[in-house]
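In: Next one to model:
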Amino acid sequence: MAMERCGDRVDARDLDRVRANHQALTPLGFLDWAADVYGSRTGCIYGQERRSWAEIRRRCRRLASGLRGLGVRPGDIVSVLLPNVPAMLECQFGVPMAGAILNALNDRLDAATLVAILGHAEATVLITDTTYAPVVREALCRLAGPILVVDLVDPAEAGQALGQLTYEELLDQGDPEAAVPPPTDEWSPISLCYTSGTTGPPKGVICNHRGAYLNALGSALMLGLRADSVYLWTLPMSHCNGWTLPWAITAAGGTHVCLRRPEPGRIFRLLVEEQVTHLFGAPPVLNMLVHCPREVLAALRRPVEVLAGGAAPTDAVIEAMEAMGFRVTHAYGLTEAHGPAMFSAPQRAWQDLPSPERARMMARQGVRSAIVPELQVADPTTLRPVPNDATTLGEIMLRGHSVMAGYLKDPAATAEAFAGGWYHTGDLAVVHADGYVELRDRVQDIIVSGGENISSLEVEQVLQRHPAVLEAAVVARPDPVWGEVPCAFLVLKPDASRPDPAQLLRWLRQQLASYKLPRRFVFGTLPKTATGRVRKDELRQRARLLD
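Out: Have a look, this model is predicted:
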């Protein structure tokens, strides 16, 4: 029997979006909420410095107003090269509050890469810490277009000012009560994050206000952030906007603890003194804590939740961290997804497993975040999902709110990444019977060192420019500190003498950032397939067996 209906059916097309019922999503509003609700509470700690949420809002408004006074207009790129200090947190809000697009730069980049990024982004302003003066000076000398430099001067740090004014002078020029209109379109860019150039030159990933808002809330949910949460910054805020955690912690009204350098003694002291509840650690940070000297080790007064990203932490590291009082959750993400997209959501049944087995379950990349509506591991050509057999390889693909808008000035790469209506991550994985994903390989042989991606192709191309080298193949080699480091296998020209490794490193340092340098050189022949392609799977096995 058909159900009787009265009146007209509800049709959303008949309803209007008006000011009363619609506003563009943006994480910038989290700052107002934190300042309105917890204005007198400490929002940021840096050494002896304590700043309330009300003061942080005033400083962010000053920054936005000061940038507009310099001539920064909506859509302009403001690049930022800073460590994890309060100014870096303020830039996550103040730059987009000015209507500009935040371009946070990795402080491990060499001058040539800085020039390439600043030029490609057409940045109008560079806010930089004076400790980076040598590499910034070299980049500025080679940069074609004009750029206004603002120096962050830390009295406790050595460095040279290169710009026209200091960061504090810029804030002094701003208005702490300046109006901050929300973006009219949530699709508009909030940040421009550059990849590590694993498939060629770095690509500029355009992140928008909507994706940043949703991913920040997803991160807050994933970590269980609350108003009494205290987060220690060991993850660089320059890395994909700190995986949206600057906004997530603010959304919870928690406390940011800034740390210029992630040194083990300093980390443990802050964990205890500031009663830290959360931190994010790439494998090098976790290894640093596990293997820290006894004299700096401190007993934790409370459990600390650790979100581990980058390369997967080993089972042994997870076990050791748990024994020290840390609770580790492994997450997987990409710059193109605004940060975290998957995490190894703990199950109650895991608690009864032996420690090694529980650590193995936790080390997997896991399941999609609550704000990622669709994720699959599938054949990259047919888009057919792989079976949950823990054996069949497929590519991790994402679809939904937090996927990037696209690559700056690169429609071809954007179209390729979005082929078939999915974002193709380039990472190969399997799916276990319980639906949890485990990463197995990387399509482009990416080396993940200290949470940073290194293109093996880039290192190979540089090596092959050496006068003694005929062929080069670079693969990842496990490392107890960095997770992975490059290992170079070299074939020399027939009449060439073997170069001294130390001399070869000196030559490479002129062309590569220090973290991209191979830690081992192996001379000989390269195994190849019948079609002449290098067998990198075999080389990886050889690299693991090196003394």
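In: from here on, contacts and neighbour counts on C-alpha atoms
Out: OK.
In: A strand includes residue 207, no?
Out: Yes. Assessed with DSSP: H, G, I helix; E, B strand; the rest coil, residue 207 lies in a strand.
In: check contacts around it.
Out: 189, 190, 191, 192, 193, 336, 338, 404, 405, 406 (CA atoms under 8 Å, 6 or more residues apart in numbering).
In: Quickly note the distance from it to residue 189.
Out: 6 Å (CA to CA, to the nearest Å).
In: same thing with residue 276?
Out: 32 Å.
In: got it, and residue 291?
Out: Separation of residue 291 from residue 189 (CA to CA): 41 Å.
In: who has more neighbours, those two?
Out: Comparing residue 291 with residue 189 by other CA atoms under 10 Å, the one with more neighbours is residue 189, at 25 against 15.
In: Please generate a structure for the following sequence too, so the two can be compared:
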Amino acid sequence: MEGGIRCSTNYVPLSPISFLERSAIVYRDRTSVVYGSVRFTWRQTLERCKRLASALVQLGISPGDVVAALAPNIPAMYELHFGVPMAGAVLCTLNTRLDSAMISVLLKHSEAKIIFVDYQLIHVAQGAIDILSKTRTNLPLLVVIQELDQPSPDVSRSRDFEYESLLARERVDFEVRRPKDEWDPISLNYTSGTTSNPKGVIYSHRGAYLNSLATILFNEMLSMPVYLWCVPMFHCNGWCLPWGVAAQGGTNVCQRNVTAKGIFDQISQHKVTHMGGAPTVLNMIINAPENDRKPLPGKVTVMTGGAPPPSQVLFKMEELGFGVIHSYGLTETYGPGTICTWKPEWDSLSRESQAKLKARQGLQHIGMEELDVKDPVTLKSVPPDAKTMGEVMFRGNTVMNGYLKDVKATKDAFNGGWLRSGDLGVKHPDGYIELKDRLKDIIISGGENISTIEVESVLYTHPAVLEAAIVGRPDDYWGETPCAFVKLKDEFNTCAEEIINFCRSHLPHYMAPRTVVFDDLPKTATGKVQKYVLRQKAKAMGSLSKKSKSKL
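Out: The predicted structure follows:
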């Protein structure tokens, strides 16, 4: 329109860096970070992040360079979310459960110039660098993060720098390098299913800014919330909440390890108002021993996601006084992409019915433009009949830029103008979506599609079951049949036949597991069950064909 002029007066590239700069003024002397006996204010956090950015530039970091981090939820990990982009660099947070071989693959793929490493993980990082040294000479610099509130042992064989010493000698008046384009990368996240062919998901300043604001809104975060860190900051940048909490001038309660006792202790001590966690964390909370529990000082809002939460788990969390907000998304959607928004008409329903409704994945949040369930071939929307399955797809400003160094994979993921999630779901008459399975997890038995999520939800209602996962077991007659991997609660004991009969009383017989294995469930650091490991175990059991034909 004539008369409009786009210039620095009315257009500034969006970046979550601005959240910290504002909070350092508005909430200057309020506590920003708590970690044991350590306390920082928002003014101090900004100063520390500027010192960090200054140090990175002095070490030769240029705009667009990748800086890696291998650390749990400690203050330094929080500061890296601001200090690295303030230097114009890209933060690559690495899964703390990966071994040296895998870390070396990711360092090579990302071309990280520096890696910040927690002292407890120095052997992993050093091992990765040793592997890299066999094929290249330009190795990343290593910065060790020592413990803040207590002396840390000298655990490294050799190290280039130490985090606090690095900050101490740098400038607090560092001029922040702002993105020239809000589509510039701010972080690089490797998907949880990382293999020797890693997928590095690129986040932009714009996407991180918008998704941070969306998470604030649907988590109902007013100013100065107290957020307990249970979600790993390395996972989708902590669902964008390192930036989001800064926007609201909140307090970040950091903890190195996540336990049920630690969660209740921190909530009680710091008057926590918000937290997050995968369904496995929620399951840990509801099954905590009585002597580990403490009364909640007030309502604690919990965002859950990462895997579909069983309705029984949601119901029991509500009984304890937690308010659960169910979100769903992918690494490719900056973590949260949907929200199951509560509807007033649900208030009159039973608690069990409410929990089942809340277990749905809902609709896109305010930062995501579109969400749909489509036929993956024709791209036609499935009817809202709660029965017809299709692939869940996203479109909007909080979808990744793409996969690092993999244009083909990016084009495949964006095929048809939508981000293809790889998740199967249905659409309800009210428009809300509900996941049924991953495309790779769906069990096809005798021509029938079996949703592992549905079977798992039933298993979680059994009083003896602590954790459960369903995968397909090969079967020469039926193709495959459901195989249940179950971990029992300590005080309970039961048998496979009883579990099978319980499922058959709540499900069609073809959906009930034919095999039950009692064992611990392998998980990723973000709490997701590693179903590929369970599929390998089920495959190794061989076929059930002779028994299946006679009993089904």
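In: quick one: TM-score?
Out: Scored against TM-score structural alignment, normalised by the length of the first structure, the superposed chains reach a TM-score of 0.81; 473 aligned residues with a CA RMSD of 3.0 Å.
In: What about the closest residue to residue 454 of the first structure other than its chain neighbours, how many residues nearby?
Out: Computed as CA to CA, 6 or more residues apart in numbering, the closest residue to residue 454 of the first structure that is not its neighbour in sequence is residue 447, at 5.0 Å. For residue 447 of the first structure, the neighbour count with other CA under 10 Å is 26.
In: residues in contact with the residue nearest the centre of the first structure?
Out: Among the residues of the first structure, the one closest to the centroid is residue 239, at 3.1 Å (CA atoms, centre = their mean). For residue 239 of the first structure, the contact set (CA under 8 Å, 6+ apart) comprises 104, 105, 106, 193.
In: Show me what it lines up with in the second structure.
Out: Under the alignment (TM-score structural alignment), residue 239 of the first structure pairs with residue 235 of the second structure.
In: Its match and residue 374 of the second structure: what is the separation?
Out: The spacing between residue 235 of the second structure and residue 374 of the second structure, counted by CA to CA, is 28 Å.
In: helices and strands around the longest helix along the first structure, which ones?
Out: When the first structure is parsed with DSSP state H, its longest helix is helix 53-69. The contact analysis (3 or more CA pairs under 8 Å, 6 or more residues apart in numbering; DSSP states H and E) places helix 53-69 of the first structure against helix 29-38, strand 42-46, helix 86-97, helix 167-172.
In: For the longest one, could you pull out the residues that count as buried?
Out: Within helix 86-97 of the first structure, the residues that count as buried by 16 or more other CA atoms under 10 Å are 86, 87, 88, 89, 90, 91, 92, 93, 94, 95, 96, 97.
In: Next: stretch 124-143 of the first structure.
Out: For stretch 124-143 of the first structure, a neighbour-count test (16+ other CA under 10 Å) marks 124-133, 135-136, 139-140, 143 as buried.
In: Which pair in the contacts of residue 239 of the first structure has the greatest spatial separation?
Out: 106 and 193 (9.6 Å; CA to CA).
In: If you count surrounding residues, which of the two has more?
Out: Neighbour comparison, residue 106 of the first structure and residue 193: the larger count goes to residue 193, with 29 against 22 (by other CA under 10 Å).
In: hmm, back to that, so which of the contacts of residue 239 of the first structure belong to strands?
Out: Residues of the contacts of residue 239 of the first structure located in strands (DSSP state E): 104, 193.
In: Please tabulate the contacts of residue 239 of the first structure in CSV, including the columns distance to residue 162 of the first structure.
Out: Below are the contacts of residue 239 of the first structure laid out as CSV (distance: CA to CA, whole Å):
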residue, distance to residue 162 of the first structure
104, 19
105, 17
106, 19
193, 24
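In: Measure how buried the closest residue to residue 273 of the second structure other than its chain neighbours is and give me the count.
Out: Once flanking residues are discounted, residue 273 of the second structure sits nearest to residue 300: 4.7 Å by CA to CA, 6+ apart. Residues contacting residue 300 of the second structure under the criterion other CA under 10 Å number 22.
In: how much space is there between the match of residue 239 of the first structure and residue 71 of the second structure?
Out: Distance of residue 235 of the second structure to residue 71 of the second structure, computed by CA to CA: 11 Å.
In: From the chain's centroid, how far away is stretch 140-157 of the first structure?
Out: 23 Å (CA atoms, centre = their mean, to the nearest Å).
In: Quick one: end-to-end distance for that stretch.
Out: Using CA to CA, one end of stretch 140-157 of the first structure lies 22 Å from the other.
In: counterpart of residue 326 of the first structure in the second structure?
Out: Match for residue 326 of the first structure (TM-score structural alignment): residue 322.
In: now that match: how far from residue 270 of the second structure?
Out: Distance of residue 322 of the second structure to residue 270 of the second structure, computed by CA to CA: 16 Å.
In: out of the two, which sits in the busier spot?
Out: Ranked by neighbour count (other CA under 10 Å), residue 322 of the second structure and residue 270 place residue 322 first, with 21 against 15.
In: Strands along the stretch 351-500 of the first structure, start to end?
Out: Here the stretch 351-500 of the first structure has its strands, by DSSP state E, counting those that start in this stretch, at 367-368, 374-378, 394-399, 406-407, 423-431, 437-442, 447-449, 452-454, 469-479, 483-492.
In: Identify whichever of the ones you listed lies nearest to residue 45 of the first structure.
Out: Nearest to residue 45 of the first structure, of the strands of the stretch 351-500 of the first structure and by CA to CA, is strand 452-454 at 26.3 Å.
In: per the alignment, residue 267 of the second structure corresponds to what in the first structure?
Out: Using TM-score structural alignment, the partner of residue 267 of the second structure in the first structure is residue 271.
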